[in-house]
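[1] sequence plus the predicted model coming up.
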Amino acid sequence: MIKEIKIQLRDDKREIPQDISKVKFGKTFSDHMFLMDYNSKDGWHDARIVPHGPIPIDPGAMVFHYAQEIFEGMKAYRRPDGGVQFFRPYENIKRMARSGERVSMPAMDEDMFMEALRKLVEVDKDWVPSAAGSSLYIRPFMFATDVGLGVHASDSYLFCILTCPVASYYPEGINPIKIMIEDEDVRAVRGGTGFAKCGGNYAASIRASKRASEKGFSQVLWLDGVERKYIEEVGAMNIMFKIDGKIITPALNGSVLPGITRMSSMELLRSWGYEVEERLISVDELMEAAKNGKLEEAWGTGTAAVVSPVGRLTYKGEDFTVQDGGIGPVTQKLYDGLTGIQSGKVEDTFHWMEKLEK
């Protein structure tokens, strides 16, 4: 447990948005942030909640030069009874520890992490919106702070948590997206950092995403970095397909992010009786299924959108429409099921939700 969390409250509290639908994702931050330092001598120390604002940092800090940085994305929700709850927070905490291990960064004790999270959201709980589909997005992150130009692990780090209120990803109902399968750039390779949530993975995806956006596509669907033939994930989501009655999602092979929403989707689908396969799926198999009508539905899963239906796939200039460009019944059921549990409107038989109030 944390010995002490010092709290410095803002003197000039910001105005909480009354119409959450007008708030752009990740642009409006809550009043406060959590900070905690680490070094090999003192371990984790100086836990504090301070007004949200700039962090002083030396330009020689190793994070700028060698990219020792990791982060997470999670959410807190307002329940119908007015309370607040988190969606599977310990899974995010465990994943952040795995990401840190891959890039030689220290893990934080799970209960210590959760204590910091609870305290920050408790301080800013008025920022948790109550509108349908809205939530408080939570961004824990950590970066190297040692000053020096030399390629090795830093000895000191700063752990931070930011929060921001966000509206429903689909204020007018979920809309199918258009995806381009990328056949030039690769995002990650086995043995690399693909399974970790670190900034370098996202930097590597930006060029292809920009090209796709210029052609009118919402996202890029990545192929594996070795053979360039197996489906991996979408730029900001994991991917699932319903092919000839079965749900298929790419196996976690070390270059695919182990999504919390992906895991939860599979558990929910299996509880409903669907056959779910985690395996290699080639782009040729996917295109063949699209051509012969066996590709019944496709959707992405992730923290931001929860479930995002795919209405169109493009590969090497060839277009395929999925579910007539609409939303399939399994996609809709999955979205309703997950968001219902998260919001507290559907019974949480899986015990996924963690209440803010102990």
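    Looks like it arrived, so ask away.
[2] from here on, just use CA atoms for contacts and neighbour counts.
    Will do.
[3] for Q323, what are its contacts?
    Shown in contact with Q323 (CA atoms under 8 Å, 6 or more residues apart in numbering): E296, E297, G311.
[4] quick check, nearest of those residues to K358?
    Taking CA to CA as the measure, K358 lies nearest E297 of the contacts of Q323, at 40.3 Å.
[5] before we move on, back to that, for PyMOL, write a command that selects the buried ones of the contacts of Q323.
    If you want just the buried ones from these in PyMOL, going by 16 or more other CA atoms under 10 Å, the selection is:
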select buried, resi 296+297+311
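[6] could you pull out the helices for the stretch 1-150 of the chain?
    Applying DSSP state H, counting those that start in this stretch to the stretch 1-150 of the chain gives helices spanning 62-66, 89-102, 110-123.
[7] which of the contacts of Q323 sits closest to T145?
    G311 (43.8 Å).
[8] which helix or which strand is home to that closest one?
    Assigning secondary structure by DSSP states H and E places G311 in strand 306-315.
[9] tell me what the next helix or strand after that strand is packed against?
    Downstream of strand 306-315, the first helix or strand assigned by DSSP H and E is strand 318-321. Contact analysis of strand 318-321 by 3 or more CA pairs under 8 Å, 6 or more residues apart in numbering; DSSP states H and E lists helix 283-291, strand 306-315 as its packing neighbours.
[10] any idea which of these gets closest to R78?
    strand 306-315 (16.3 Å).
[11] report the angle between that closest one and helix 283-291.
    Relative orientation of strand 306-315 versus helix 283-291 (axes from the mean of the first three to the mean of the last three CA atoms, to 10 degrees): 90 degrees.
[12] other SSEs contacting strand 306-315?
    Checking 3+ CA pairs under 8 Å, 6+ apart, strand 306-315 ends up next to strand 177-181, strand 295-302, strand 318-321, helix 329-343.
[13] buried ones in the last one, by neighbour count?
    In terms of neighbour count (16+ other CA under 10 Å), helix 329-343 has its buried residues at V330, T331, L334, Y335, G337, L338, T339, I341, Q342, S343.
[14] over to the third one?
    The neighbour-count criterion (16+ other CA under 10 Å) identifies D319, F320, T321 as the buried residues of strand 318-321.
[15] so can I have JSON lines of these showing distance to V151?
    Output for the buried residues of strand 318-321, formatted as JSON lines (distance: CA to CA, whole Å):
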{"residue": "D319", "distance to V151": "45"}
{"residue": "F320", "distance to V151": "46"}
{"residue": "T321", "distance to V151": "47"}
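[16] just to revisit the earlier point, nearest to M33, of the helices of the stretch 1-150 of the chain?
    Nearest to M33, of all the helices of the stretch 1-150 of the chain, is helix 110-123, at 6.9 Å by CA to CA.
[17] distance from the closest one to the middle of the chain?
    Averaging C-alpha positions (CA atoms, centre = their mean, to the nearest Å) puts helix 110-123 19 Å from its chain's average.
[18] check it against this one:
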Amino acid sequence: MANQDLLWQVTRNDGAKSAEERAEILKAPGFGNYFTDHMVDVCWSEQGGWHRPRVMPYGPISIQPAAAVLHYAQEIFEGLKAYRHADGSIWSFRPEQNAARMQRSARRLALPELPTEYFIDALKQLIAVDGDWVPAEPETSLYLRPFMWAKEAFLGVRAAKKVNFNLIASPAGAYFTSGPEPLSIWLSTTFTRAGHGGLGAAKTGGNYAASLLPQQEAYENGCQQVLFLDAQEGKYLEELGGMNIVLVTRDQKLITPDSDSILEGITLDSVLQLAVDRGYAVEQRRVSIDEWRDGAASGEIVEAFACGTAAVITPIGEIKSPDFGIWMTEPAGERVSMQLRAELLDIQYGRAADRHGWLTRLDA
């Protein structure tokens, strides 16, 4: 089915927020607290493929009690942002990579793969009606949440033959109101996020559900995030509950864990490319918690940071565990992580040249 065969139907929300109501929300939207007036809904069936694309009022989704997603957790999602540039135009950052990652997740969860052109078209269709929801204040954005779920009603362990793709959007304020502060991280020694051959490389809700209990444990120990180790040996770094990890050596080498149970990060990939552009060496390999602990103690590892769509880049200040701790000293000069963060944000908001062709305009 060619892209032009997807004929979009647009139904406007009669209860849409007024300009005044929207402006009040955009003053302090937080993250994930408010949602725009419309959403995207596209159906898929084994017989008909992708069909009936529409933009419709944001609201409850009708779902059968026997829908496969409720019983077998067959669902995936993505996360990306729309940025307003100084001239008022609206852009997204590497959306084709989000589309590709969603396709990889779909393959692992036995869901249909949404073509990249449909994915980006859905973003543009929603922005066409809800573009006024993209805020203009520094470091604000419109967070875009595409998701796919099995809606066929049946009880039986097999891939669903009817699926929905939806897209909702939520205005997001600056993640850090006073700038990124170093995180305190709890090292989970009881729980793992995913195992070899499991769902770790797919962006599916089950991975996040598995992180909630250890995340509570992190809060109880005064930490903001939890760090998982590999499920086989319990010694190699995987990722945080929702972010990738990078270590920086004193000779400005960036090291990040490599594993088939880690979700590939688009922010991570972009940060590593910017580091290479600056002449830094980059290594993606297995990294043990002992290497980090010993390197921090000796001064070989001088920085650690987390990165992801929501917070972009956040420095890590300490690792806590039941048996030991890792403390990162304050660097003498500006952190490498903060330099990369500033450069990435400048590209995303149109303040710096997009030399890698990462930006896609959504309102044109």
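    Great, that's in hand. Keep in mind the model is a prediction, meaning the values are calculated, not measured.
[19] what would you report as the TM-score here?
    The TM-score (TM-score structural alignment, normalised by the length of structure 1) is 0.97; 357 aligned residues with a CA RMSD of 1.4 Å.
[20] returning to what we had before: tell me which of the helices and strands packed on strand 318-321 of structure 1 is the most buried.
    strand 306-315 (a mean of 23; mean count of other CA atoms under 10 Å).
[21] closest one to A132 of structure 1 among the helices and strands packed on strand 306-315 of structure 1?
    So among those, helix 329-343 is nearest, using CA to CA, at 8.4 Å.
[22] buried set for the helix or strand that comes right after the closest one?
    Downstream of helix 329-343 of structure 1, the first helix or strand assigned by DSSP H and E is strand 353-355. Buried positions in strand 353-355 of structure 1, judged by neighbour count with 16+ other CA under 10 Å: M353.
[23] which part of structure 2 matches strand 353-355 of structure 1?
    Under TM-score structural alignment, strand 353-355 of structure 1 corresponds to residues 359-361 of structure 2.
[24] average offset between the matching stretch and structure 1?
    Mean deviation of stretch 359-361 of structure 2 relative to structure 1 after superposition (mean CA distance after the TM-score superposition for structure 1): 0.7 Å.
[25] give me the residues contacting that stretch.
    S89, I90, W91, S92, F93, R94, P95, Q348.
[26] mind giving me a markdown table with these and columns for distance to G206 of structure 2?
    Listed next are the contacts of stretch 359-361 of structure 2 as a markdown table, based on distance: CA to CA, whole Å:
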| residue | distance to G206 of structure 2 |
| --- | --- |
| S89 | 36 |
| I90 | 32 |
| W91 | 30 |
| S92 | 27 |
| F93 | 26 |
| R94 | 25 |
| P95 | 23 |
| Q348 | 30 |
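[27] inside strands: which ones of those?
    Judged by DSSP state E, the contacts of stretch 359-361 of structure 2 include I90, W91, S92, F93 as members of strands.
[28] how about the first one, what's its match in structure 1?
    When you say that, I think you mean I90 of structure 2. Structural alignment places I90 of structure 2 opposite V84 in structure 1 (criterion: TM-score structural alignment).
[29] show me the contacts for its match.
    With contact taken as CA under 8 Å, 6+ apart, V84 of structure 1 is in contact with A76, Y77, R78, K125, V128, K355, L356, E357.
[30] go with 6 Å
    By CA atoms under 6 Å, 6 or more residues apart in numbering, V84 of structure 1 lies in contact with Y77, R78, L356.
[31] same check on G148 of structure 1?
    The neighbours of G148 of structure 1, taking CA under 6 Å, 6+ apart as the test, are G60.
[32] in structure 2, what residue corresponds to it?
    Under TM-score structural alignment, G148 of structure 1 pairs with F154 in structure 2.
[33] how much space separates its match from E300 of structure 2?
    Look at F154 of structure 2 and E300 of structure 2: by CA to CA, to the nearest Å, they are 56 Å apart.
[34] repeat that for I25 of structure 2.
    46 Å.
[35] and G200 of structure 2, by the same measure?
    Distance from G200 of structure 2 to E300 of structure 2, by CA to CA: 30 Å.
[36] go on, R355 of structure 2?
    32 Å.
[37] what of S261 of structure 2?
    Taking CA to CA as the measure, S261 of structure 2 falls 27 Å from E300 of structure 2.
[38] R104 of structure 2 matches what in structure 1?
    By TM-score structural alignment, R104 of structure 2 lines up with R98.
[39] could you count how many residues lie near the residue nearest to that match when sequence neighbours are not counted?
    Distance criterion CA to CA, 6 or more residues apart in numbering; nearest residue to R98 of structure 1, sequence neighbours excluded, is A196 at 7.0 Å. A196 of structure 1 has 26 neighbouring residues, counting by other CA atoms under 10 Å.
[40] aligned partner of A196 of structure 1 in structure 2?
    By TM-score structural alignment, A196 of structure 1 lines up with A202.
[41] about what we covered before: shared with structure 2, which of the contacts of V84 of structure 1?
    Retained in structure 2 by both residues aligned by TM-score structural alignment, their matches' CA atoms under 6 Å are the following of the contacts of V84 of structure 1: Y77, R78, L356.
[42] follow-up on the earlier one: let me have the contacts of V84 of structure 1 in CSV, adding neighbour count as columns.
    Output for these, formatted as CSV (neighbours: other CA atoms under 10 Å):
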residue, neighbour count
Y77, 28
R78, 25
L356, 18
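[43] between these, which is nearest G133 of structure 1?
    Y77 (8.9 Å).
[44] picking up where we left off before, which one of R355 and E300 of structure 2 has more residues nearby?
    E300 (16 against 8).
[45] translate G131 of structure 2 into the numbering of structure 1.
    G131 of structure 2 maps onto K125 in structure 1, by TM-score structural alignment.
[46] neighbours around that match, how many?
    If you count neighbours by other CA under 10 Å, K125 of structure 1 ends up with 18.
[47] coming back round to it: now tabulate the helices and strands packed on strand 306-315 of structure 1 in CSV and tack on distance to E15 of structure 1.
    Shown next, in CSV, are these (distance: least, CA to CA, whole Å):
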stretch, distance to E15 of structure 1
strand 177-181, 34
strand 295-302, 29
strand 318-321, 44
helix 329-343, 24
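[48] contacting residues around G173 of structure 1?
    With contacts defined as CA under 6 Å, 6+ apart, G173 of structure 1 has no neighbours.
[49] what lines up with it in structure 2?
    Taking TM-score structural alignment, G173 of structure 1 has G179 as its aligned residue in structure 2.
[50] let's verify its match: helix, strand, or coil?
    Assigned state for G179 of structure 2: coil (three-state reduction, DSSP: H, G, I helix; E, B strand; the rest coil).
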